[in-house]
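J.: Could you look at this predicted model? Sequence included:
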Amino acid sequence: MFIIKKYNETSLVLRIIIGLILGIACALLFPQATMLTTLGNLFVGALRAIAPLLVFFLVASALLAGNSHLDRRFTSVIFFYLFSTLIAAVIAVFASTLFPKKIVLASAYQASKAPSGIKEIVNSLLMNLVDNPVNALVKANYIGILFWAILTGFALKAVAKKETITIMNDIASGLTKMVQWIINLAPFGVMGLVYTSVSQNGLGIFSKYGSLLLLLMGSMIFVALVVNPLIVGIALKRNPYPLVFRCLKESGITAFFTRSSAANIPVNMALCERLGLDRDVYAISIPLGATINMNGAAITITVMTLATANTLGIHLNIVTAIALSVLAALAACGSSGVTGGSLLLIPLACSLFGIPNAIAMQVVGVGVILGVVQDSMETALNSSGDVLFAATAEYRDRLKAGKPLPAFLNQSLFSHKTYKEEA
């Protein structure tokens, strides 16, 4: 019990780093220790098993419990969330095209031919959309899962009682807790995955992982410091960086260490209050943003999917580029608010290229290895964006109504005054 207590008290990031180091050492010293390979397979298998159920119940319960009242500010927030997520996916496509990367997989695979035209893509999407819901869950057909989850959410909303909402929320919360348990065992899974990769391919794989991580980080930094400020600047016709830097500082840094958009919701709510936002709006938009404002997740899904396609010799064309951007944005909106949520939806984007779930889940394993840094930066981008766009929507509404904005929006980038001091 003492060992278990110490294990749980130790930072997950530190545990993953230790697991990574142990995996490398064991691969170099004991290259025939197949038991460690089994650890990696068990970890990936557990994620593969729980992910479809998690996505279904998270989406259905969110729609069932959602507030039906929408005003202009709330509609603007949703637009900013979805639009910025789509743009992030597009940026990731361009970045992956300019700097193509490959992933070292544990086993070779000959992928089926990529869709050659829009007709083939649409037909494939429609057939997956109306797949038998049970079969979609069993086969991890995420397009079908999302479709039936949305229908289930709206259908239950029309007839459900309070008890039904409670039950659906409890199931979603329970599945989320199960994912947290699995993620808590990530160090063992990482050790097994790293062992398998190093024992089969040597230490050279880390140079490829390193370049892939740089691509992910570079794309996220570009979105955080260029794309998001551009959206805010156009919307407010003001210098966006005071607001951008404040959100990154007071929300992004905390999210970087919690690695969970859901866990960072209280931090974001407090920041919205300090920014003088309307609580009736941000009390709904901030929790919603933890689900659908997923710039970082869209980047992760897109970059990892294209790296897989490059590895398997599948080439991107303009049709698949557009389809992937839209699909990655939609998949990102289905990410759970827990650590590693975006990784669980990589198979959805991979399905566009005919890459089976078995291969896609290997990529999820690679993502877990990169997640020590990647997931932290992804969460920081996502969660800080929740407040950024909530504030942008409200400040934009104030401008249209002729009301003044907080003074810090008109001050220099290096001002340290708070909103209350300025008010």
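T.: Looks like it came in fine.

J.: contacts and neighbour counts: CA atoms only from here.
T.: Will do.

J.: Next up, the contacts around residue 244.
T.: Residues near residue 244 by CA atoms under 8 Å, 6 or more residues apart in numbering: 225, 228, 229, 388.

J.: Residue for residue, what is the longest helix this structure has?
T.: Ordering each helix of the chain by length in residues (DSSP state H) puts helix 357-400 first.

J.: Okay, one more to line up with it:
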Amino acid sequence: MKNILKKWSQLGLVKQIIIGLIIGIILAVSIPQAAQPVAIFGSLFVGALKAIAPVLVLFLVMSAIAQHKKGHQTNMKSIIFLYLLGTFLAALIAVIASFIFPVGLTLTKGAEGFTAPGGVAEVLKTLLLNVVDNPVNAIANGNYIGILAWAILLGLALRNAPDTTKTLISNFSEAVSKMVTWVIKFAPLGIMGLVFESITTNGLESLLSYGRLLAVLLGCMFFVALVVNPIIVFAAIKQNPYPLVFKCLKESGITAFFTRSSASNIPVNMRLCENLGLNKDNYSVSIPLGATINMAGAAVTISVLTLAAVHTLGIQVDIPTAILLSVLSAISACGASGVAGGSLLLIPLACSLFGIPADVAMQVVGVGFIIGVLQDSCETALNSSTDVLFTATAEYKEWRKEGKKIDIQKTA
């Protein structure tokens, strides 16, 4: 048994996850009823990540800001610019693809009980209210905007605190980070349970009737991940971006694909940034922030499904309106929650641009939930992996300016 455990630990996390994935598929296809208890592993894994992630973000950000030395430069402006640029370009690509490959829908019910935002003002109002949320309530509900706000304020307030206080906060941060590594070690079991539950609950049959819609959605996401993002990275660091792109997709995208939550994947991204040797002062803030505003996948989903409704209803769209939709999708995506299916409820907001009634828009949301097995998984993988990609890009850009050698092949 010791030899088996030793060999298992030597495989590496990604290989372990792949094995868990395969076992989950086999159990779901062969003995779904007998293996039903396996599903609990997925719920426990995601629950543990969701429980520890808010506390981790609070202490990491608070500790990083409290110990920040005056005059020490950070790359937050560059990182935020890359986040917003990537989200807008993803929305624009989705709009262009939807005109090249128009998709119609057979509208169905399936989104009853969900309430969509009424407009951009409502989305922004919700974001502002989240900022001033009670800190305990923010942690309990996974409100990362509120957690970030309180962590930043507490960090600033503690800048002049004694070194012993700062050390205590740093120790708490390291302890929570250690707990996260313990949780991540159970990722293979968690992935096995998640994929088992996904297949036994939804199956793959429901996806067949929406094959063309899925092809456009996933095609846009793959194009953004493998073409648009690498171009952005290359423009910043003037080196082959693909080793870093593939590293982020493999280390962050795979786990995000199965957890379907940018918030739950924050601990994974934190560890990846540490492995890449990035500045903790930067990524301890940029990664939680990215889980909130860096939503390229969400922008793709909003744009494609909105234009699918437009094509279904035979509405004519001119170029200025298409560009406006790209901007609106990008802004709306920034307001998407960091949980599974968060972007779908913002589709009615984009549909309102074309005068599409709310009841019809919510039927489109229902279609989104039907195809969510793949759509939301790929969306989250793109969102989460890009958080690390752009954080690393901004830092590598500064290295290049300072004349430091950037060996992406070695780093990635």
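T.: Great, that's in hand. Every value quoted in this text rests on a predicted model; they were computed, and no experiment measured them.

J.: now what about the TM-score between them?
T.: Laid over one another, the chains give 0.66 as their TM-score (TM-score structural alignment, normalised by the length of structure 2), with 304 aligned residues with a CA RMSD of 3.6 Å.

J.: re the thing from before, mark which of the contacts of residue 244 of structure 1 are part of helices, please.
T.: Per DSSP H, helices hold the following members of the contacts of residue 244 of structure 1: 228, 229, 388.

J.: okay if I get those residues as JSON lines plus distance to residue 74 of structure 1 and neighbour count?
T.: What follows is those, written out as JSON lines (distance: CA to CA, whole Å; neighbours: other CA atoms under 10 Å):
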{"residue": "228", "distance to residue 74 of structure 1": "18", "neighbour count": "24"}
{"residue": "229", "distance to residue 74 of structure 1": "20", "neighbour count": "21"}
{"residue": "388", "distance to residue 74 of structure 1": "14", "neighbour count": "27"}
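
J.: Just give me the closest of those residues to residue 299 of structure 1.
T.: Distance to residue 299 of structure 1 across these (CA to CA) is lowest for residue 228, with 13.7 Å.

J.: What sits closest to that closest one if chain neighbours are left out?
T.: residue 84 (7.1 Å; CA to CA, 6 or more residues apart in numbering).

J.: Go ahead and confirm that neighbour touches residue 295.
T.: Yes - the pair residue 84 of structure 1 / residue 295 is scored as a contact, 6.5 Å apart, by CA atoms under 8 Å.

J.: Let me know the closest of the contacts of residue 244 of structure 1 to residue 280 of structure 1.
T.: When the contacts of residue 244 of structure 1 are ranked by distance to residue 280 of structure 1 (CA to CA), residue 388 comes first, at 16.8 Å.

J.: What's the match for that closest one in structure 2?
T.: Alignment note (TM-score structural alignment): residue 388 of structure 1 maps to residue 389 of structure 2.

J.: Quick check, its match in contact with residue 250.
T.: No - at 11.6 Å, residue 389 of structure 2 does not count as touching residue 250 under the criterion of CA under 8 Å.

J.: Name all residues that make contact with the residue lying closest to residue 381 of structure 2 once chain neighbours are set aside.
T.: Nearest non-adjacent residue to residue 381 of structure 2, counting by CA to CA, 6+ apart: residue 253, 4.2 Å away. The contact partners of residue 253 of structure 2, taken as CA under 8 Å, 6+ apart, are 380, 381, 382, 384, 385.
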